[in-house]
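>>> Here's my sequence, what's the structure:
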Amino acid sequence: MVIYTIFVLYNNNLSFMKKLLLVAFVFMCSYTTVKAQAFGIKAGLNFANFNGNDADDFNVLTSFHVGMVAEMHLMDALSVQPEFLYSVQGAKTKDETYKLNYVTLPVMLKLYFTDSFNIHAGPQIGLLIGESDSFTTFESSTYDLGFAGGVEFFFADNFAAQARYNAGSTKVSDKYELKNSVLQLSLCYMF
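Sure thing, here's the model as predicted:
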């Protein structure tokens, strides 16, 4: 339902902020029907770049991500964590910076080895909501599908540090062979 709503909103002529607020509202409402054990907020740094045959001249772009998470325990050591994030991705060259602004929806399956340490992996869909002027000539794709995986460590009451790698599986441009590649370092606070 959330992905369908994002698709409908993207194809309507609403302002960026209205789209973002409506998607956030739908995301939060969809989780009132499931019993999440914890909700949280997260933010951190992105170290983004492009992979692919046409990615030779690109370098790492340092940017950020911020958003909300909800965790539902399936068993003692297994949980599912859907997230709703605003993430600035892209790359840079010697002369230009190429920024792609996404609303991403990763769904992580988390396997706990201890109460404070887990590994997680799962699919991620991103909806392009904005781009830098320098990227418009690339004819960017609306969606970014990919896979993410990483580790998480709870170091204090309700605080966690995460390291995650996101690998895009779809091209970010209709004209070039470029895919997103993002290393994320995050801090998370669970309520």
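>>> contacts, neighbours, all on C-alpha from now
OK.
>>> could you pull out the helices for this protein?
2-11, 16-30 (DSSP state H).
>>> Residues in contact with the first one: which ones?
Which is helix 2-11. 19, 23, 26-27, 30, 127, 129 (CA atoms under 8 Å, 6 or more residues apart in numbering).
>>> same thing but at 7 Å, please
The contact list for helix 2-11 (CA atoms under 7 Å, 6 or more residues apart in numbering) reads 19, 23, 26-27.
>>> Give me the nearest residue to F39, chain neighbours excluded.
If the residues on either side of it in the chain are set aside, F39 comes closest to A70, at 4.4 Å by CA to CA, 6 or more residues apart in numbering.
>>> rewinding a little: give the buried subset of the contacts of helix 2-11 as a ChimeraX selection command.
Per 16 or more other CA atoms under 10 Å, the buried members of those correspond to this ChimeraX selection:
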select :19,23,27
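>>> rewinding a little: from memory the residue nearest to F39 sits against L85, does it?
No - between A70 and L85 there is no contact under CA atoms under 7 Å: 11.8 Å.
>>> and the angle for whichever strand in the chain runs longest with helix 16-30?
Criterion DSSP state E: the longest strand present in the chain is strand 97-114. Strand 97-114 and helix 16-30 are oriented at 20 degrees to each other (axes from the mean of the first three to the mean of the last three CA atoms, to 10 degrees).
>>> how about this one, so we can line them up?
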Amino acid sequence: MQINQLKYLGLFTATLLATLLFVSSTVNAQRIKSAPLSWGLKGGVNLATLYGDDVNDTEIATGFNGGLFFSYAFSPRLSLQPEMLFSMKGAELDNSVSGQETTTDYELGYLEVPVLFKYHLVTGNTLHPNILVGPAIGFKLYGNANDRDIDDEIQDAEFGLTFGGGLDAEVASSPTDFIQTVGLDLRYTLGLTDVFDIAGDPEAKNRVFTIALAVGF
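Sure, this is the predicted structure:
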């Protein structure tokens, strides 16, 4: 099952990358000077799992990731990008973190707020690679285990570190165009705090690989 998920994710990534290259090649190569503050929408796919001393034999859980982002450019190379995202996490475990010998499908939903520093590689054309890193805090929205409500067993908040990179393509021909950029975002979020708040305090943390398409206005 994991191999099929990764195969489809690779196909999805290649399709998005090809789309970005095509779009960027069809617009004027002259860089459009825009205001330092911008915003946009993004959406994509999470490949999530759990890790820790009390987690064994996990399988990837696929979920949605998307929401709103803002970007403030300090310079052509450096920007700050806070985001507000709905993020689905979890994993399928052969044994639950409470020690029961049964397959358990954990579905966890968070309102995630990353605050990312982005370093942009200025290329002289309309396609710009970037590197990103920053902290992220996730606020619990819901938790299920095999469709059983476990909200009371999940910590109210989690902290993590996000890092990755992507590509931004300028698609506007003037600063007044509604859509200014489209981008492909690849990132990894490593949870640093335990997910569960139950007896025995099991060590289990989220880790998520995300691929998303962003549209900047």
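>>> quick revisit: average gap between the longest strand of structure 1 and structure 2?
Average distance, strand 97-114 of structure 1 versus aligned residues of structure 2 after superposition (mean CA distance after the TM-score superposition for structure 1): 0.6 Å.
>>> Now do the strands in structure 2.
Under DSSP E, structure 2 gives strands at 37-51, 58-59, 61-73, 78-93, 104-120, 127-145, 148-149, 157-170, 181-191, 205-216.
>>> Show me which residues of stretch 144-154 of structure 2 are buried.
Of the residues in stretch 144-154 of structure 2, those buried (16+ other CA under 10 Å) are 144-145, 150-151, 154.
>>> Report the spatially nearest residue to the most centrally placed residue in structure 1, omitting neighbours in sequence.
Centrality entry for structure 1: nearest residue to the mean C-alpha point is T104, 3.8 Å, by CA atoms, centre = their mean. Nearest non-adjacent residue to T104 of structure 1, counting by CA to CA, 6+ apart: G126, 4.1 Å away.
>>> how many other residues sit next to the one you found?
By the measure other CA atoms under 10 Å, the count of residues near G126 of structure 1 is 23.
>>> That one maps to what in structure 2?
In structure 2, the residue equivalent to G126 of structure 1 is G138, according to TM-score structural alignment.
>>> again, but for L185 of structure 1
By TM-score structural alignment, L185 of structure 1 lines up with I211.
>>> got a list of what the residue nearest to that match when sequence neighbours are not counted touches?
In space, and not counting its chain neighbours, I211 of structure 2 is closest to L186: 4.7 Å by CA to CA, 6+ apart. Applying CA under 7 Å, 6+ apart to L186 of structure 2 gives the contacts 164-166, 210-212.
>>> same question, T142 of structure 1
127-128.
>>> Same check on the one 3 residues further on?
The contact partners of L145 of structure 1, taken as CA under 7 Å, 6+ apart, are 124-126, 168-170.
>>> again, 8 Å this time
L145 of structure 1 touches 123-126, 168-170, counting by CA under 8 Å, 6+ apart.
>>> Report the separation between it and N118 of structure 1.
Plainly put, L145 of structure 1 is 24 Å away from N118 of structure 1 if you go by CA to CA, to the nearest Å.
>>> for I3 of structure 1, same thing?
Where N118 of structure 1 is concerned, I3 of structure 1 sits at a distance of 27 Å (CA to CA).
>>> Among these two, which residue is more densely surrounded?
N118 (20 against 15).
>>> how many neighbours does the closest residue to that one other than its chain neighbours have?
Residue nearest to N118 of structure 1 in three dimensions, not counting chain neighbours: Y112, with 4.1 Å by CA to CA, 6+ apart. Look at Y112 of structure 1: counted by other CA under 10 Å, it has 19 neighbours.
>>> Show residues contacting the longest strand of structure 1.
61, 77-92, 118-132, 134-135, 148-149.
>>> let's see 6 Å
Outside strand 97-114 of structure 1, the residues within contact range by CA atoms under 6 Å, 6 or more residues apart in numbering are 77-92, 118-132, 135.
>>> That one aligns to what range in structure 2?
Taking TM-score structural alignment, strand 97-114 of structure 1 hits residues 105-122 over in structure 2.
>>> returning to what we had before: tell me the contacts of the match of L185 of structure 1?
I211 of structure 2 touches 44-45, 185-186, counting by CA under 6 Å, 6+ apart.
>>> Roughly how far does it sit from Q155 of structure 2?
26 Å.
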